[in-house]
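Enquirer: Give me a 3D structure for the following:
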Amino acid sequence: MLTPKDQQEVLSIITSRRSAKTNAVIVLPTKFARLLKIAPRLQKSQFQSKFSTILLCTDEPVNSFEISATNQLSLMHMANIVGILPGKTKPNELVIFSGHYDHLGVDPTNKVDSIYNGANDDASGTTAVMQLAKYYAKLGNNARTLVFAAFTAEEEGGFGSTYFSHQFDPEKVMAMFNIEMIGTQSKWGENTAYITGYEKTDMGEILQKNLAGTGFTFHPDPYTDQHLFYRSDNATLARQGVPAHTISTSKMDAEPNYHKVSDEISTLDLTNMNRIIRCIALSARSIVNGAETPSRVNTAELR
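Expert: Predicted structure coming up:
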């Protein structure tokens, strides 16, 4: 069993490679093998370096090793889809609503059902973004400028959101609502969701206050061992200090259709999903109208 200290230690080793000056092979005990399966899902942009890092998990002494690798590069044209509602009184202050529209594609070895539909991951999130865009466009009274983004290449390392995030001055982004997998009920049941990185800003407290009397509850992320705060499209802006959080209901320890071809619309609780989208809109009111601004992420903790 990995302790939080174990997890922090190995992730510190991995993230330290961002400033690498040489290639390296890092040998770790086999107990870290499960965590290293998660590591590539952490935003790859966090670890970009001119030098290679190879991670080996073994409990045996390593006196020598031989490594060979081949790469095949292909050009892919990808695009984010973005809509903007200019703010009425604070147009230079931005609030972002986002989700990712890509998934895992096709499994040619599966002769029965080869398509990864990604209904929950993350068509549920992009549905929320589109519905919120319609809602705010109809209201027409947003003080701050609202940006609605559907990202490409989240599953490949967050390339779409990384590019998107660098198009903005982070000081002008007041908040980011990234919506990821809200199509199934959370571990607490109906009318609940969780916010990743809840403790890093006071955004969750603001959202919950705006939901007083609705019966809906935003919980802190219960899956902190999976480091979800830096595994989704909020990560790049969060690393720049923006109160950028992901809202989700996915039971990360027991979601039966996660990253499977069975992630289809028939598995979603659409009634509960509709409630979640409505409550995201209600919870964001004071941020959208410019009355409240969440505290920033402490970037000093990330160094």
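
Enquirer: use CA for all of it now, contacts and neighbours both
Expert: Noted.

Enquirer: His219: which element?
Expert: Here His219 sits within strand 217-220, counting by DSSP states H and E.

Enquirer: what helices or strands is that strand leaning on?
Expert: In terms of contacts (3 or more CA pairs under 8 Å, 6 or more residues apart in numbering; DSSP states H and E), strand 217-220 is packed against strand 192-195, helix 203-210.

Enquirer: change it to 6 Å
Expert: When contacts are defined as 3 or more CA pairs under 6 Å, 6 or more residues apart in numbering; DSSP states H and E, strand 217-220 sits against strand 192-195.

Enquirer: which residues are contacting the strand holding His219?
Expert: 192-195, 198 (CA atoms under 6 Å, 6 or more residues apart in numbering).

Enquirer: where exactly do the helices run in the chain?
Expert: 4-15, 33-38, 124-139, 159-165, 203-210, 235-238, 270-283, 285-288 (DSSP state H).

Enquirer: and among those helices, the most buried is which?
Expert: Stretch with highest mean neighbour count among the helices of the chain: helix 235-238 (a mean of 25; mean count of other CA atoms under 10 Å).

Enquirer: helices or strands up against that helix?
Expert: Short answer (3+ CA pairs under 6 Å, 6+ apart): helix 235-238 packs on no helix or strand.

Enquirer: One more, please, to line up against the first structure:
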Amino acid sequence: MRLAASALALLFAGTAASAQTAPAISLDTLKTVTRTLSSDEYEGRAPATAGEDKTVRYLVERFQKAGLKPGNKGSWVQDVPLVEITGSNVQPLTFTGGKTPVSLDYRKDMVIATYQVTPRTDVKNSDVMFVGYGINAPERGWNDYAGIDVKGKTVVILINDPDWQIQGLDGPFGGRAMTYYGRWTYKFEEAARQGAAAAIIVHDTEPAAYGWGVVQSSWTGPQLEQDTPGNHMDQSKAIGWIQQDAAKALFASAGKDYPALIEAAKHKGFKAVPLGVKASLGFDNTIRRQASKNVVGILPGTAKPDEVVLYSAHWDHLGRCDAVNGDDICNGALDNASGTAGLVALAEAQVKAGPARRSMVFLAVTGEESGLLGSKFYAENPVYPLAKTVGGVNMDGVNNIGRARDFVLIGVGKSELEDLVKPIVAAQGRVIVAEPTPEKGSYYRSDHFSMAKLGVPMLYGESGEDLRVGGKEAGRKASESYIELRYHKPQDEYSDSWNWDGALEDLGIFYTLGRQLAEGSTWPNWYPDAEFRAVRDKSRASVK
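Expert: Predicted coordinates:
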């Protein structure tokens, strides 16, 4: 249940007082850690590389200097078993049997990979089915796989949810706001459950929320997965993306009306359509197994040290990537050297304030860019039991464009942490606003989601676009410029021109919320209608 108004008033008063006495967040730390981690020396911080080794050493040094203690039974790290699969000798993806053959070139027209840990991937003469949005959601009465058998076949899938073009939040899948059914990870998971040999997503910039360049840089080169028994042989043989123009060529060859089928897929009762063509592809895989590392530091609590408040950020980025103007290092300055710098700066501030009643854990995770691998491993193998994890904050990039009048809660309407943070935001003279781009599915794209799935309430918030200097137009332009020109590209580099004022304000919010949780005795829960409420209730019941 949401907190009562009287309780919120008391929290507001306490927040205002604590905000005045809180240690300052170190601007020097933010600049130094971001600049260091995003330098070419760290080679883009890809897991299981020399860049990782440098990153982990540096973070341990900074955590130790901040005054934290080793957070994993006397160790600063938690090993995360990963398997790296690097495709090579990639043959064109071909479709035959239609009006004209369609041949798609690697990187230019399509990207292809596999979750299966095998030296060779081949799909030959596989029947192709268009399965709309590739969703099987019984609770919503929606099943794009109803009445068909796709075992051994290749499925072509649309990105996002069927109702993503609705501007409001009303619709079978939340309207403009993406659900997990819209994420590419879900699309491939469901295709595998259905037995598809290959699963191909059609790229479209607006519903995907990023351009083809992001797909190209993220899906080429070494690909990482959690190393688990069974070598992921229960997954589809091949997974990948094709450009929208390539999809149109495919449908034309199959004699199908592409716009008409796209429209039909938006409506309940859509039936998957055989395209009457066959797909073939093949590539070799180089396999390397190596443990990556989460970095864990703790500020032990005084009264309830076994109850923990969690701060998290991912240290990894893409490493070496497709070159742009001769630069092939994806430095990941904003994403997420800056968030990791925020983690270090918060650790420093909390240590300066002294231990709280509860412990505070600072977790820098690996493998976010490869599918939240480090946070997923921690959530499934927690150093501190999730049932005794009060809640926390995740940071994936900080504000580098100046102070904002607003503050955005990503995935709003889920947990009571939102009630706790409202007076903290208000104390800064700011307002909480609706997520401006809910269609991007940001709630399912960062490490808080790994914890949320297993019940731990995690706040994921950031400055909005209403800048105190320049207003909404300046904020929107800055956001669009970053997505178009720098996100997941070599151009995401540190700059002395960054304005850190907004980051300092946001980190002040995170500091106060974490301190409040750590000094208190409450256990914030998910709202009753949140999808994670049941697992949290069950988890907490186990320790009562």
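
Enquirer: Overlay them and tell me the TM-score.
Expert: Overlay of the two chains. TM-score (TM-score structural alignment, normalised by the length of the first structure): 0.80; 297 aligned residues with a CA RMSD of 3.7 Å.

Enquirer: Dump the helices of the first structure into a markdown table; add distance to Val173 of the first structure as well.
Expert: Converted to a markdown table, the helices of the first structure look like this (distance: least, CA to CA, whole Å):
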| stretch | distance to Val173 of the first structure |
| --- | --- |
| helix 4-15 | 25 |
| helix 33-38 | 29 |
| helix 124-139 | 17 |
| helix 159-165 | 10 |
| helix 203-210 | 13 |
| helix 235-238 | 9 |
| helix 270-283 | 18 |
| helix 285-288 | 11 |
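
Enquirer: Can you check which of these gets nearest to Ser52 of the first structure?
Expert: Ser52 of the first structure sits nearest to helix 4-15 of all the helices of the first structure, at 11.4 Å, using CA to CA.

Enquirer: Among the helices of the first structure, which comes closest to Met181 of the first structure?
Expert: helix 124-139 (5.9 Å).

Enquirer: how about CSV for the contacts of strand 217-220 of the first structure, with distance to Ala235 of the first structure added?
Expert: CSV is the format used below for the contacts of strand 217-220 of the first structure (distance: CA to CA, whole Å):
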residue, distance to Ala235 of the first structure
Thr192, 23
Ala193, 19
Tyr194, 16
Ile195, 13
Tyr198, 13
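
Enquirer: Give the closest residue to the alignment partner in the first structure of Gly502 of the second structure in space, chain neighbours not counted.
Expert: Matched by TM-score structural alignment, Gly502 of the second structure corresponds to Asn272 in the first structure. Nearest residue to Asn272 of the first structure in three dimensions, chain neighbours excluded: Glu190, at 6.3 Å (CA to CA, 6 or more residues apart in numbering).

Enquirer: what's the mean deviation for the strand holding His219 of the first structure versus the second structure?
Expert: Superposing on the second structure places strand 217-220 of the first structure at an average distance of 4.0 Å from its equivalents, by mean CA distance after the TM-score superposition for the first structure.

Enquirer: Okay, buried residues for that strand please.
Expert: Using 16 or more other CA atoms under 10 Å as the test for burial, strand 217-220 of the first structure gives 217-220.

Enquirer: Write a PyMOL command that selects only the buried members of the contacts of strand 217-220 of the first structure.
Expert: Buried subset of the contacts of strand 217-220 of the first structure, written as a PyMOL selection, criterion 16+ other CA under 10 Å:
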select buried, resi 192+193+194+195+198
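
Enquirer: Quickly name whichever of the contacts of strand 217-220 of the first structure is closest to Glu171 of the first structure.
Expert: Tyr198 (20.0 Å).

Enquirer: residues in contact with the closest one?
Expert: 204, 220.

Enquirer: quick one: it and Glu292 of the first structure, what's the gap?
Expert: 17 Å (CA to CA, to the nearest Å).

Enquirer: And for Ala235 of the first structure?
Expert: Following CA to CA, the distance that separates Ala235 of the first structure from Glu292 of the first structure is 22 Å.

Enquirer: which outside residues touch stretch 35-47 of the first structure?
Expert: 18, 157-158, 230-231.

Enquirer: what's the answer for stretch 360-372 of the second structure, then?
Expert: 224, 294-299, 308-316, 373-375, 447.

Enquirer: In the first structure, what sits opposite Val408 of the second structure in the alignment?
Expert: Aligned counterpart of Val408 of the second structure in the first structure: Tyr194 (TM-score structural alignment).

Enquirer: residues contacting its match?
Expert: 218-221, 247-248.

Enquirer: cutoff 7 Å now
Expert: 218-221, 247-249 (CA atoms under 7 Å, 6 or more residues apart in numbering).

Enquirer: could the residues you listed go into CSV alongside distance to Leu56 of the first structure?
Expert: Output for the contacts of Tyr194 of the first structure, formatted as CSV (distance: CA to CA, whole Å):
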residue, distance to Leu56 of the first structure
Phe218, 39
His219, 36
Pro220, 33
Asp221, 30
Ile247, 34
Ser248, 32
Thr249, 33
